[in-house]
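K.L.:
here is a sequence with its predicted model. Questions after.
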Amino acid sequence: MFYTCPSCGAINRIPDDQHNQQGQCGKCKSALFNATPVALNDTGFQRFLAKNDLPVLVDFWAEWCGPCKMMGPIFKELCAEQQHQLRFAKVNTEQAQMVSQQFGIRSIPTLILFRQGKEVDRLAGALPAPQLRQWIAAALQK
């Protein structure tokens, strides 16, 4: 399976039978799984989506958004729990305006689940952890 390093963006291959282990980037030696969502911007967004074999859940947010601030710790908690089933990423809509516009982000927080670079499902608004887990499980089945 292929994973994009959250630190340097290098593409790493991990054998299928070892993908539940931590893994280390072959280029920068950083952990491939560090229980923290990856911050993406306009330049690295498409590469991160296209070069990960796991589905990618992206949180579109902004610093000034109250519901986004409430959702942040929940998103990080789920990242720690499910980091080997899907990749978690965050896009600050104020800084990554091209990506936000490309995906028609009109309200925040907006979560989009991508598989092989294509949008699978979308959710607008903040949810508590149990409901977010349910939404993720249902979206992964699509």
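P.N.:
Yep, it's here. As the structure is a computational prediction, the values presented were derived from the model and not from experiment. Numbering: from 1, shown residues only.
K.L.:
C-alpha from now on. contacts and neighbour counts both.
P.N.:
Fine.
K.L.:
so Gln83 touches Ala35, yeah?
P.N.:
Yes. If you go by Cα atoms under 8 Å, Gln83 and Ala35 touch, sitting 6.4 Å apart.
K.L.:
quick one, which of these two is more surrounded?
P.N.:
Gln83 (22 against 19; other Cα atoms under 10 Å).
K.L.:
from Met98, how far out is that one?
P.N.:
27 Å (Cα to Cα, to the nearest Å).
K.L.:
against that first model, consider the following:
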Amino acid sequence: MSTTRQIVCGHCGRINRLPVERAPEGARCGACHQPIFTGHPIEVNEATFGRHVAGSDIPVLVDVWAPWCGPCRAMAPMFERAAQALEPGVRLLKLNSDSAPALSSRLNISGIPTLLLMRGGREIARHSGAMDTRGIVAWTEANLTR
């Protein structure tokens, strides 16, 4: 078993190796010295999405949304609060489908908001439609235990 886990910095995109036995809450990036976890989702584009999904040893929860989508805007503060509850065990990302149409197509996004739960670079669960904070956290935890 590995003695470190890789986690991508949300500020500079650098991959950090953290000892498994060290609590990740206070960890700082070795490159930019910013906190690795802030309790807030990270806005990603096509390039940074791939880096987070492929470069992180922790699960990634992605909110695929668009600025014109009413349910997406309503769910945004719920997703923000879910980050506070789920980090540092899960990295939360926000992907604007309008800014990344090719990636949204590759991910087979047919409706928004859509939550994608990914681990080891692959999708393990998907949910379309808005949820409240409690629902997001419960859905994520239930799918991580499968």
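P.N.:
That came through fine. Please read these numbers as outputs of a predicted model, since none were measured by experiment.
K.L.:
contacts only, for Val91 of structure 1.
P.N.:
Ala39, Leu40, Asn41, Val58, Asp59, Phe60, Trp61 (Cα atoms under 8 Å, 6 or more residues apart in numbering).
K.L.:
how about the secondary structure of the fourth one?
P.N.:
Going by DSSP: H, G, I helix; E, B strand; the rest coil, the secondary structure assigned to Val58 of structure 1 is strand.
K.L.:
could you pull out the strands in structure 2 for me?
P.N.:
4-8, 15-19, 42-44, 60-65, 91-96, 114-119, 122-128 (DSSP state E).
K.L.:
mind putting those strands in JSON lines, distance to Cys32 of structure 2 included?
P.N.:
Rendered in JSON lines, the data for the strands of structure 2 read as follows (distance: least, Cα to Cα, whole Å):
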{"stretch": "strand 4-8", "distance to Cys32 of structure 2": "12"}
{"stretch": "strand 15-19", "distance to Cys32 of structure 2": "11"}
{"stretch": "strand 42-44", "distance to Cys32 of structure 2": "16"}
{"stretch": "strand 60-65", "distance to Cys32 of structure 2": "22"}
{"stretch": "strand 91-96", "distance to Cys32 of structure 2": "18"}
{"stretch": "strand 114-119", "distance to Cys32 of structure 2": "25"}
{"stretch": "strand 122-128", "distance to Cys32 of structure 2": "28"}
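K.L.:
now for Ile58 of structure 2: what does it line up with in structure 1?
P.N.:
Structural alignment (TM-score structural alignment) places Ile58 of structure 2 against Leu54 in structure 1.
K.L.:
so what's its match closest to, chain neighbours aside?
P.N.:
Using Cα to Cα, 6 or more residues apart in numbering and skipping the chain neighbours, the partner closest in space to Leu54 of structure 1 is Leu86 (5.1 Å).
K.L.:
give the contact list for the one you found.
P.N.:
Contacts of Leu86 of structure 1 (Cα under 8 Å, 6+ apart): Leu54, Pro55, Val56, Leu57.
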